[in-house]
Each structure stands twice: as structure tokens, then as C-alpha cells.
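*Asks:* The following comprises the amino acid sequence and a computationally predicted model.
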Amino acid sequence: MESQRTTALAALQHAVYCLDRSSAPAHKVRAFTRAAQVVAGLDDAEFAELVAGESLTSLNGIGASTGTVISEAVRGERGGYLDALAARTVVDPGIGAALRSSLRGDCHSHTTWSDGGASAELMARTARSLGHDYLVITDHSPRLTVAHG
């Protein structure tokens, strides 16, 4: 059985994916990324104690929105903040559904190393969960400062 901390991390990472996919402001993506880093830095016992004491938002890096996602995830609640984020990312492929289902990967993606909103690790896990066989990272050169290279 997965721990509460692992459940919370998965929810935060899914939020990062949804925010990035919906072109949310970069500060929101960074907030959820930072919250995931904070949770990852805790051990299971510390995390469980914070959840039980409803004191997650006392941690630097856990705010109201990220705290809500964590709390809903560990309680197993559906239909809350995370589901609303996910609903905004649903795209009806229309007549392109057959083409989309035949794609085996992505040849153009950007990570937080330049102007993307998700880490390479999270993007790789997401690509795998989508059934992709490959993911090509095309981050910008450090010299392209307009794209945060």
C-alpha cells in the first residue's frame, strides 16, 4: 500500500502536469513543483504527523492551493481542486482521435531547464503513462535568454 506522502506527491505532480498542459502562469507551476519538493524532503512519519495535525501549510512552500491538493489526495477525495485542474486539460481530438491514438511519442518538448513547466523526470513519467515509446527534449540553448535558456 502506498504511503500518504507518496499519494500526495503523485497528486502534486499531476497538478504540475495539468497546470503546464493548460498553459497556466509559470508561478503556479513553480508553486506546485516547490510543494512537491517540500513533501519529497519529508519522511513518511513527519508527513503523516503534519497531515494529522492539519499543519501542512505551516511549511515554507506549502500554500493554500497546494495544501488543498495534498489534503484531498490523502483523504481520497474526488471532485476537488485537482479534478477541476484536470478537467481544464481535456481536449476533444475530434476527427484527429485516430491520428492521436497512433502517436508513439513526442519530438518537441521543453523542460524547466529552459522555458517548460515540468522537470525532465516528470515529463518522462508522464510520457510513459501516456503509452509513449519516446520523448525528445528540445530545450533552448543557454544563449537564448528570451526563452529562459
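*Replies:* Everything's here; your move.
*Asks:* Every contact and neighbour count from this point should use C-alpha atoms.
*Replies:* Will do.
*Asks:* which residue ranges form the strands in the protein?
*Replies:* 105-109, 134-137 (DSSP state E).
*Asks:* Against that first model, consider the following:
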Amino acid sequence: MGLSHRRLWVPPCSDWLLLPSDIMVDKDGVMPPLEEEMDDVDLAYRAPEKKTLQEIQQLDEGDESLNKYKRVLLGPIPVGVVDKDVYMMGSYGPRAEEYEFLTPPDEAPKGMLVRGTYHIKSFFIDDDRTDHLSWEWHLCIKKDWKD
């Protein structure tokens, strides 16, 4: 079956999908049925298997160029005070037993950008800003604890 072309107006900013039947007819001017055309066309596209968002993110972990792009795009993480929490414990008189004070639970952020070593300064002061107890400690957040 010989094919000849015909003119078809398409808007310049079109998102339309043009099928072969839109631009070709046989030499008698008859369009072949769509099913017949689709049987002749071998589609090479195969839909990828479905993956969760977590699986897709794990694929990106080893991509150094993507990680570098993210660092350039987001900028450097500022070094310094990340967070400051102040808890008022109240006023307590002296006694033989120890006092116990639990701070409210705090959820740590997740992800690659918060990994690293944090230097923490803790202290116990009174209303007059007298330092009764101070200590420093480190918190290391890693993905794997093998190293």
C-alpha cells in the first residue's frame, strides 16, 4: 500500500500527540484503521518497574555528581549554632535525695544533610547566671556504624 502526505495544521505550541493516521493516507485517500497501524508499529518504550520514593533516593546516594549538585544548589551548611534549647526547671529547695528533670522529647531531623558530628555544650545556671555545672559532649550521626 503506497502512502502520500497531506497537509495538517498544528498549533506552534501544541502538546498534541500526532498519530501516523493524522499525517498519512494511502494513495486512494483512505485512512487505514488505527488498529492496523498500531500492529505495524513496534513500540520500544517499556514502562519502568514501580519503586518507592525511598528506593529512588537510595539510588541517588552513590551519585557523586548529583550530591555535588545538591551541595552547590543548597549552599554550604553553616557551621555554628544549629539549635539552642533552654529549659526552665523551676525552684527547688535542698534535700538529701537527687532531683531528676527530664526534658521534653525532641525529634531529630532525618536525611543526609544532618549527618555529621555535633559539639554540644550543656550547663546548669541559676537566675543570677551563676554557672553551677558545665560539660561538653559530642553527638555523631551516621548512616552506618561500621566505620
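*Replies:* On my side now, so go ahead. Note that this is a predicted model, so its numbers are computed, not measured.
*Asks:* What value does the TM-score take for this pair?
*Replies:* The TM-score (TM-score structural alignment, normalised by the length of the second structure) is 0.21; 55 aligned residues with a C-alpha RMSD of 5.2 Å.
*Asks:* Okay, and residue 71 of the second structure sits in which element?
*Replies:* Assessed by DSSP states H and E, residue 71 of the second structure sits inside helix 64-74.
*Asks:* Name the residues of that helix that are buried.
*Replies:* Residues of helix 64-74 of the second structure include none that count as buried (16 or more other C-alpha atoms under 10 Å).
*Asks:* next structured bit after that helix?
*Replies:* By DSSP H and E, the next helix or strand past helix 64-74 of the second structure is strand 116-125.
*Asks:* elements contacting that following strand?
*Replies:* Applying 3 or more C-alpha pairs under 8 Å, 6 or more residues apart in numbering; DSSP states H and E, one finds that strand 116-125 of the second structure contacts strand 131-141.
*Asks:* angle of the strand it packs on against strand 116-125?
*Replies:* 160 degrees (axes from the mean of the first three to the mean of the last three C-alpha atoms, to 10 degrees).
*Asks:* From residue 39 of the second structure, how far off is residue 25 of the second structure?
*Replies:* Shown here: residue 25 of the second structure relative to residue 39 of the second structure, a distance of 16 Å by C-alpha to C-alpha, to the nearest Å.
*Asks:* and the two? which has more neighbours close in?
*Replies:* For residue 25 of the second structure versus residue 39, neighbours defined as other C-alpha atoms under 10 Å are more numerous around residue 25 (18 against 9).
*Asks:* give me the number of residues near residue 71 of the first structure?
*Replies:* 19.
*Asks:* Check residue 16 of the first structure too.
*Replies:* Considering only other C-alpha under 10 Å, residue 16 of the first structure is surrounded by 25 other residues.
*Asks:* surely it meets residue 27?
*Replies:* No: here residue 16 of the first structure lies out of contact with residue 27, judged by C-alpha atoms under 8 Å, at a distance of 11.0 Å.
*Asks:* Output the contacting helices and strands for the longest helix along the first structure.
*Replies:* For the first structure, the helix with the greatest residue count under DSSP state H is helix 4-21. Counting by 3+ C-alpha pairs under 8 Å, 6+ apart, the packing neighbours recorded for helix 4-21 of the first structure are helix 26-40, helix 44-52, helix 64-75, helix 81-88.
*Asks:* one more time with 10 Å
*Replies:* helix 26-40, helix 44-52, helix 64-75, helix 81-88, helix 120-129 (3 or more C-alpha pairs under 10 Å, 6 or more residues apart in numbering; DSSP states H and E).
*Asks:* Using JSON lines, please lay out these together with distance to residue 20 of the first structure.
*Replies:* JSON lines is the format used below for these (distance: least, C-alpha to C-alpha, whole Å):
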{"stretch": "helix 26-40", "distance to residue 20 of the first structure": "7"}
{"stretch": "helix 44-52", "distance to residue 20 of the first structure": "26"}
{"stretch": "helix 64-75", "distance to residue 20 of the first structure": "15"}
{"stretch": "helix 81-88", "distance to residue 20 of the first structure": "10"}
{"stretch": "helix 120-129", "distance to residue 20 of the first structure": "11"}
